[in-house]
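> Here is a sequence with its predicted model. Questions after.
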Amino acid sequence: MATYPELGLFIGGKWRKAKRDMPVVNPATEEELGRLPCASLSDLQDAIDAAEAGLQIWSGTAPRERADTILRAAGLMRDRQEEIAQAITAEHGKPLAQARLEVIRGAEFFEWDAGEAMRTYGRVIPAARGSKLSVHHHPVGVVAAFSPWNFPMSQPARKIAGALASGCSIVLKAAEETPAGAIHIVRAFEDAGLPAGVLNLVFGVPSEISEFLIPQPSVGLVALTGSTVVGRHLTALAARHDTRALMELGGHAPVIVCEDTDVDKAALSGAIRKMRNAGQVCTSPTRFFVHEVIFDRFVETFVKRASQTVVGNGINEGVEMGPTANERRIPVLTALVEDAVSKGAILRTGGARHGDVGYFFQPTVLTNVPPEAAIMQEEPFGPIAVLNPVANLDAAISAANAVPYGLAGYGFTNRADYIDRMIDDVQVGNLSINTLEASLPETPFGGIKSSGYGREGGAEGLDNYLTTKNVWHSAQIA
């Protein structure tokens, strides 16, 4: 195991400690990895001051120069892939192979947005002679960003990439449970020559940090990936100060499996993908609505593969699923299973804690779950799959849409008319057909309904970080 990084706050181009700290724990072994400094109000004020100074420098830097700096940093992250991946596995628990892929995905986010930095075009609008009309884009200001614990590297990367590509400075509060990914990103930008103050990293008490940062006059955007509850709170706080908000919130992804698909391939794909990251993915396929004529075979294949999932410490060879990220997930998952079974669901495999050490939960499959069970409305954010039969595509779409969330959805079919129906009627921001991959750096990612608003990635990804100015220049005084 590579050395776990020294933990610190990064403010104004310098690392610092703090009077308060908290432990970072390996969720597979429950051993302490390090002590994480918690920012004081004085530290947060320093971070805002530094970001305001950094904004003056970075917003005036040519887009090509900004892109070059971002690409240098991304290259360093690729070079340090193994070191970063080992740290992610230690603090999060995910298998090392998945952590390695996460490092590359994080680098890809930076590389895509570096290219977009050079394409933040304005435009000239045809006008009557004697007038010139043009549209210009400017950085929105300081970004106050908040990233979650489930992807320690790639989630901070999305926020930092969008801000820096657009010419903004940023104060990022990354997850206290999994700080190493963000720390390695900052190290890469420090080594790539990013000016001091452009990128600042803090940790601490989430409510203290959000309540201090969001009201600051220089903060032009609040960006969060997190739960719907937290997103609504931060959105309300931002609205009180007329501050723009970018929210990627919770999901409860449906999977529609039509009668014409390859049943075994769809079931195997679903069982493997559901257990990725121990189900701790906002786009994780969870509610499977399977045509009744293929339901029994689908269940048999799915349950067999899910029960064979190799669970253990992610650093060990052959492990497919690590622990949940923290102790508090175990009773929540247990309660969801018990509630579903008490209301008539069939527990096919799993349903309880796995082992005596670490925060492991068994790969779990429930079938024939009634709509009144809590898990049909609440995202489990763990390794639990729900498999229900449906009579036809209409019933599947109705069930898919019967939640307040709309982040990701999936469909398995080879029929063009079924695909068109799902494109038109499944209420999600990201729909995937015959694949359980929800997004790429070059595609816009975000939700509808209670899953948030705004997009990260794709050509739309920088829109939230830029303001638009219309200029009307008349040759004569009217």
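Good, I have the coordinates.
> From now on I want contacts and neighbour counts done on CA atoms only, so please keep to that.
Fine.
> Break down the protein into its helices, ranges please.
41-58, 63-79, 81-92, 96-117, 154-166, 180-192, 206-213, 228-239, 263-274, 295-307, 329-342, 393-400, 416-425 (DSSP state H).
> Take this one as well and set it beside the first:
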Amino acid sequence: MYQSPVHFIDGVETAAADGPVIPVVNPATEERLGEVVAAGPAQVAAALQAAERGLQRWRAASPWERARVLRETGRLMREREEELALLLTLEVGKPLAEARAEVAVSAEHFDWCADEARRIYGLSLDGRSEGSRFEVRHEPVGIVLALTAWNFPINLASRKLAMALAAGCAVILRPAEEAPACIAALVRCCHDAGVPAGAVNLLIGSPEAIVTPLMAAPAVRKISFTGSTRVGQLLIRQSADTVKRLTMELGGHAPFIVLDDADVEEAAAVAVQTKFRNAGQVCTSPSRLFVARPVLEAFEHAVTQRTLQLKVGDGRSPGVGMGPLATERQRARSERLVADALAQGARLLCGGRRPPGLECGYFYEPTVLAGVPDTAAILHEEPFAPVMAIVPVADADEAVARANATEAGLASYLFTRSAERSDHVSNALEAGLVGINTAAVATPEGPFGGIKQSGFGREGGEIGVREYLNTKFVHRRGLK
């Protein structure tokens, strides 16, 4: 059922002859699924050379040909949805329903970018003298190093691949070591759809072996990274010597504001669904819930009742609403943050332990904490955990002040019935994404990204494709 993946270089699956062995573990059972021999200098050099050749082939393709290949990639992903979803569940642990949804939205990225590939418009205008013409052209930036995280491996890789390919770039993709097989299956979809050899290459291995030498390579012109702020800062420093273009999505600490005129049941339903999706391991997950005191008791009751209904277990089992955390490290983090909050006076409404009867796997109960004090670590660290932290506030102004009191600025959410309050709060929130009475802030047609230490640049929509283009100004005169 599970085949250990290999690297993909110059259109060919390529196994490394020797090197460190990376085990791949099922987080629901702690069983070893397989292993990968990590890429070394030979594979990195080969991938870079292949990308240089692939870039010339792919940038020469017409926009209509790029669109055809991108749309075919999306079609193949839908055709192979069950294979991709099962690999995703095996490697990351999320329920199959969530895995299928991830594959579906990932295919939409290719559909959207197929259309955008045909809409990379230039500009032409008269110059300042007779026979003079000004032109603005958009050209592919070149070779892209795409670095993705383990929590949404297919979706994150699809975003980067689809936009880079739409722009005519070549890509060297380095996925997280925890989820290599689902990405290998995605790359096969690209290849089978007609992406030319070398235009997409896959290297699996450590950052030291893959990222460090490619960061130093002048031929790599752009970095697209999704991950922690700490690693993002390191990449920014490493990019300076060769002045690489950067798109950085560096995580978040999303506020979820419920005002006193909100539909409490709707807010609670969205909070539970969004907080415990992928066991809370989502950069846009609501991690600080600021609730107006007049509706605090009703909201706490509603989220607790909904949370208690979630079934925890292996993502392949019917009816499971939340799977395990991806690693033992993530579970230990959850336990530490809950213990710290309780020690400082927070109240435990539900959860707060490893589920009884699940001796194997990195499981932790979906947890709701109320009355979380300002000093609790969970309000200052991005939790990436299935732990809801509720904080009472007096009004919208206090909620905004608390929401903005971190260096994170990715997603934010507001629940209110008032258009005036909606405008006031959404304008005041320091975040790249705002959901008003919804948590749907990541769509292929919308620009996704943060501000402050949540990064810069955007993925998605027309703006996302522009991130992979250079702008050239041409002044023509005296031509017949």
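Arrived safely. Source: prediction; values computed, not measured.
> Could you report the TM-score for this superposition?
TM-score for the superposed pair, counting by TM-score structural alignment, normalised by the length of structure 1: 0.97. Supporting figures: 474 aligned residues with a Cα RMSD of 1.2 Å.
> Ser439 of structure 1 is nearest to which of the helices of structure 1?
Within the helices of structure 1, the stretch nearest Ser439 of structure 1 is helix 96-117; the backing value is 10.8 Å (Cα to Cα).
> What range does that closest one cover in structure 2?
Counting by TM-score structural alignment, helix 96-117 of structure 1 falls onto residues 96-117 of structure 2.
> returning to what we had before: export the helices of structure 1 as TSV, with columns for mean neighbour count.
Formatted as TSV, these follow (neighbours: other Cα atoms under 10 Å):
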stretch	mean neighbour count
helix 41-58	20
helix 63-79	20
helix 81-92	25
helix 96-117	23
helix 154-166	28
helix 180-192	21
helix 206-213	16
helix 228-239	17
helix 263-274	21
helix 295-307	19
helix 329-342	18
helix 393-400	19
helix 416-425	14
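> so which of those comes closest to Phe445 of structure 1?
If you check each of the helices of structure 1 against Phe445 of structure 1 by Cα to Cα, helix 154-166 wins as the nearest, at 10.4 Å.
> Just give me how far that closest one sits from the chain centre.
Put simply, helix 154-166 of structure 1 sits 12 Å off its chain's centre (Cα atoms, centre = their mean, to the nearest Å).
> quick one: contacts of the match of helix 96-117 of structure 1?
63-64, 66-71, 73-75, 77-78, 81-82, 84-86, 88-89, 152, 154-155, 158-159, 162-163, 166-167, 277-278, 315-316, 443-445, 460-462, 465 (Cα atoms under 8 Å, 6 or more residues apart in numbering).
> okay but Gln377 of structure 1 is in contact with Asn401, surely?
No: when contacts are counted by Cα atoms under 8 Å, Gln377 of structure 1 is not listed as touching Asn401 (10.7 Å).
> quick one, what contacts the residue minimising distance to the centre of structure 2?
Centroid-nearest residue in structure 2, with Cα atoms, centre = their mean: Leu156, separated by 4.4 Å. Residues near Leu156 of structure 2 by Cα under 8 Å, 6+ apart: 148-149, 226.
> Of the residues you listed, which belong to strands?
Of the positions in those, Thr226 sit in strands, assigned by DSSP state E.
> Can you tell me which of the contacts of Leu156 of structure 2 is closest to Ala411 of structure 2?
Nearest member of the contacts of Leu156 of structure 2 to Ala411 of structure 2, counting by Cα to Cα, is Thr226, at 14.5 Å.
> do you know how far that closest one is from Glu407 of structure 2?
17 Å (Cα to Cα, to the nearest Å).
> what's the counterpart of Tyr453 of structure 1 in structure 2?
Checking with TM-score structural alignment, Tyr453 of structure 1 has Phe456 as its match.
> how close does its match get to Leu250 of structure 2?
Distance, Phe456 of structure 2 to Leu250 of structure 2, by Cα to Cα: 8 Å.
> Can you report how many residues lie near the nearest residue to Gly227 of structure 2 once chain neighbours are set aside?
The shortest distance from Gly227 of structure 2 to any non-neighbouring residue, by Cα to Cα, 6 or more residues apart in numbering, is to Leu250 (5.1 Å). Residues lying near Leu250 of structure 2 (other Cα atoms under 10 Å) number 26.
> Aligned against structure 1, show me the partner of Leu250 of structure 2.
Leu250 of structure 2 maps onto Leu249 in structure 1, by TM-score structural alignment.
> was I right about that match contacting Ile448?
No: if you go by Cα under 8 Å, Leu249 of structure 1 and Ile448 don't touch, sitting 9.3 Å apart.
> what touches both of the two?
With Cα under 8 Å, 6+ apart as the test, Leu249 of structure 1 and Ile448 both reach Leu407.
> Which one of Thr226 and Glu407 of structure 2 is surrounded by more residues?
It is Thr226, of Thr226 of structure 2 and Glu407, that has more neighbours when counted by other Cα under 10 Å, with 24 against 15.
> The more buried one contacts Thr148, doesn't it?
Yes: between Thr226 of structure 2 and Thr148 there is a contact under Cα under 8 Å: 5.3 Å.
> ok so, going back, find the residues that touch each one of Phe456 and Leu250 of structure 2.
Common neighbours of Phe456 of structure 2 and Leu250 (Cα under 8 Å, 6+ apart) are Gly450.
> what sits against Asp126 of structure 2?
Counting by Cα under 8 Å, 6+ apart, Asp126 of structure 2 has contacts 132-134.
> What of Phe289 of structure 1?
Contacts for Phe289 of structure 1 (Cα under 8 Å, 6+ apart) come out as 254-257, 387-390, 396, 399-400.
> In structure 2, what residue corresponds to it?
Checking TM-score structural alignment: Phe289 of structure 1 goes with Phe290.
> how much space is there between that match and Ser422 of structure 2?
In terms of Cα to Cα, Phe290 of structure 2 sits 15 Å off from Ser422 of structure 2.
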